[in-house]
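*Asks:* need coordinates for the following:
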Amino acid sequence: MEELKKLGELTKMDEKHELMGMVCGSVPSLEKMHSYLSKEVLNGEVPDEIKSQFNVAKNMALYSYFFYALAPEVHLKTYSVIEHALRIKTNPKRLMMLKALMKHALAQGWVSDIGFRHIKNPSVDNEWSKSMIDVIPSLRNSKAHGSKLLVGDCLHHISCCADYINQLFPQKTMKRLNQHCS
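*Replies:* Got it, this is the predicted structure:
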């Protein structure tokens, strides 16, 4: 059961990281986490309101060093930021839920497997992106409506969130390159 941290423990690494380190073989470093998160940047074309909320997610991820239980909240925040970015990009005439927004983004060619850095051999059929249409809303709902699952890795979620949003709002130089290649 989580308890309120004592004042003197607020700036100490959460002991759950040490316990997980015994299992997975490594304990996070605050400096390395900060360095990693500093490199996750949104394109200049991304609306400021999305950049701001993305930075909230990055700060939450950084603070998970001190409070392990923040990691699932970071997951939820990344899903919310993606949904917000999709709403702005789509500008639907009627209310569209997250799943419909994601389907629309894929159908419009705004998002594809090639735009995600962690996919080493992207599928031309966008298999991963297609699977996320079901996975992300399901994960978002499980986190939003209560879940006992406590996961530690939230940095990968930040990276995927950045990749997704950067595809929705590509850099102008990338837009020109894509137009010349078509």
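
*Asks:* drop to CA atoms for contacts and neighbour counts, all remaining ones
*Replies:* OK.

*Asks:* so what touches stretch 41-48?
*Replies:* Stretch 41-48 is touched from outside by 51, 162, 165-166, 169-172, with contacts defined as Cα atoms under 8 Å, 6 or more residues apart in numbering.

*Asks:* again, but for stretch 158-176
*Replies:* 37, 40-46, 57-58, 78-79, 81-82, 85-86, 89, 105, 110-111, 115-117.

*Asks:* and stretch 89-97, how far out from the chain's middle?
*Replies:* Its chain's average C-alpha position is 21 Å from that of stretch 89-97, according to Cα atoms, centre = their mean, to the nearest Å.

*Asks:* okay, buried residues for that stretch please.
*Replies:* Neighbour-count burial for stretch 89-97 flags 89-90 (criterion: 16 or more other Cα atoms under 10 Å).

*Asks:* do the same with stretch 107-126
*Replies:* Of the residues in stretch 107-126, those buried (16+ other Cα under 10 Å) are 110-116, 122.

*Asks:* out of all of them, which helix in the chain is the longest?
*Replies:* The helix spanning the most residues in the chain, taking DSSP state H as the definition, is helix 71-90.

*Asks:* what number of residues lie near Val41?
*Replies:* Residues near Val41, counting by other Cα atoms under 10 Å, number 15.

*Asks:* how far away is it from Lys93?
*Replies:* Computed as Cα to Cα, to the nearest Å, the Val41 to Lys93 distance reads 30 Å.

*Asks:* one more, so I can put them side by side:
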Amino acid sequence: MLDPSDALRDEDDIAHPDPRNTFFGLVDSAGQVRPQELSDHLEAIQPYVLESTVPESVRLHFETAKNLYAYAWFVYRFHAVAEQQVLSSLEFALRSRLESKGDSPIARRSKKFAGLSDWLREAQRLGLITNSRLRIGDQLARERARTRCEFDQIQKMSKPGVTTITVDPATLQPTEEDLRYDWISAFIDGLPKIRNEYAHGSSMLHPAVLRTFDIVCDLINQLFSSSDAVCNARLGDPENQRGGV
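*Replies:* Next comes the predicted model:
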């Protein structure tokens, strides 16, 4: 039997939050934990804005994904639908960019590509997306450093006699390896897997889809921020010769 939160809402219940969203709390400026509210949920999705250089058709596609995330406050499973939609927005943006001029070398090369990974790899090769222009690159590097630190803590806690470990997050600094990590190739490898999981039917359900919005928003803005001339000039850049991992 379906749980009521997963069944079709009736008119009395349609505007009530999905109870699963109320499980999450936020820490306020005083250090107190409070329940998440609709305003918090909406505030989380608002920063993801595509630039005016992005075609209106792509921006509309992306805004649909944002609205799906907004309505996930009422239907928890819309988190998955929002993530699927935003990944479709990325593929739509790639096709729009690579096929923007029917007589261009970009368009001729792109016609042989079919999957998201192929579109991403071609955009990388052409210099349309690069690690050096990732706006979230520093943030990703810090998160990579934190993850490594957390793993080290787990390893230390497994040793006999160790019961507590104190770590000051302010002291965590990304290494040169963190800062130079090939995120674009990681996206080429990982994003199509998530999209395919949804496309073929999946029971995957999680609320942490904002990282996907982070990545997609960044990549789409990159796609439409460079001219063809700049892209062609970057073809000789070693960074743009790397393939997927």
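
*Asks:* re earlier: the longest helix of structure 1 vs structure 2, mean deviation?
*Replies:* In the superposition with structure 2, the average deviation recorded for helix 71-90 of structure 1 is 0.7 Å (mean Cα distance after the TM-score superposition for structure 1).

*Asks:* so which helix or strand takes in Ser142 of structure 1?
*Replies:* Taking DSSP states H and E as the criterion, Ser142 of structure 1 maps to helix 127-144.

*Asks:* same check, this time on Val111 of structure 1
*Replies:* Applying DSSP H and E, one finds Val111 of structure 1 in no helix or strand.

*Asks:* what segments of structure 1 are helices?
*Replies:* Under DSSP H, structure 1 gives helices at 15-24, 30-38, 48-63, 71-90, 98-107, 127-144, 155-168, 172-181.

*Asks:* what's the angle from the last one to helix 155-168?
*Replies:* I take that to be helix 172-181 of structure 1. Between helix 172-181 of structure 1 and helix 155-168, the angle comes out at 60 degrees (axes from the mean of the first three to the mean of the last three Cα atoms, to 10 degrees).

*Asks:* check contacts around the spatially most central residue of structure 2.
*Replies:* In structure 2, the residue lying closest to the centroid (Cα atoms, centre = their mean) is Thr212, at 1.6 Å. For Thr212 of structure 2, the contact set (Cα under 8 Å, 6+ apart) comprises 83, 86-87.

*Asks:* out of the residues you listed, which are shared with structure 1?
*Replies:* For the contacts of Thr212 of structure 2, the aligned pairs still in contact in structure 1 (both residues aligned by TM-score structural alignment, their matches' Cα atoms under 8 Å) are 83, 86.

*Asks:* which residue comes closest to Ser88 of structure 2 once chain neighbours are left out?
*Replies:* Once flanking residues are discounted, Ser88 of structure 2 sits nearest to Arg195: 7.8 Å by Cα to Cα, 6 or more residues apart in numbering.

*Asks:* need the counterpart of that neighbour in structure 1.
*Replies:* The alignment partner of Arg195 of structure 2 in structure 1, by TM-score structural alignment, is Arg140.

*Asks:* quick check, that match in contact with Tyr79.
*Replies:* Yes. Arg140 of structure 1 is within contact range of Tyr79, at 6.1 Å (criterion: Cα atoms under 8 Å).

*Asks:* if I look at the aligned residue in structure 2 for Lys58 of structure 1, how far off is Ile45 of structure 2?
*Replies:* Aligned counterpart of Lys58 of structure 1 in structure 2: Lys66 (TM-score structural alignment). For Lys66 of structure 2, the distance to Ile45 of structure 2 equals 7 Å [Cα to Cα].

*Asks:* more crowded one of those two?
*Replies:* For the pair Lys66 of structure 2 and Ile45, the greater number of neighbours falls to Lys66 (24 against 17), based on other Cα under 10 Å.

*Asks:* distance of the more buried one relative to Ser96 of structure 2?
*Replies:* 20 Å.

*Asks:* list the contacts of Pro17 of structure 2.
*Replies:* Per Cα under 8 Å, 6+ apart, neighbours of Pro17 of structure 2: 73-75.

*Asks:* tell me the counterpart of it in structure 1.
*Replies:* Match for Pro17 of structure 2 (TM-score structural alignment): Met13.

*Asks:* pretty sure the match of Lys58 of structure 1 sits against Ala82.
*Replies:* Yes. Using Cα under 8 Å, Lys66 of structure 2 makes contact with Ala82 at a distance of 6.9 Å.

*Asks:* trace Gly152 of structure 1 over to structure 2, please.
*Replies:* In structure 2, the residue matched to Gly152 of structure 1 (TM-score structural alignment) is Pro207.

*Asks:* which residue packs closest to that match, ignoring adjacent ones?
*Replies:* His79 (5.7 Å).

*Asks:* number of residues surrounding the one you found?
*Replies:* The burial count for His79 of structure 2: 24, using other Cα under 10 Å.

*Asks:* likewise the one 4 residues further on?
*Replies:* A count of neighbours around Glu83 of structure 2, defined by other Cα under 10 Å, yields 26.

*Asks:* how about Ile188 of structure 2?
*Replies:* 20.

*Asks:* same question for the one 3 residues further on.
*Replies:* Other residues within reach of Leu191 of structure 2 by the criterion other Cα under 10 Å amount to 19.
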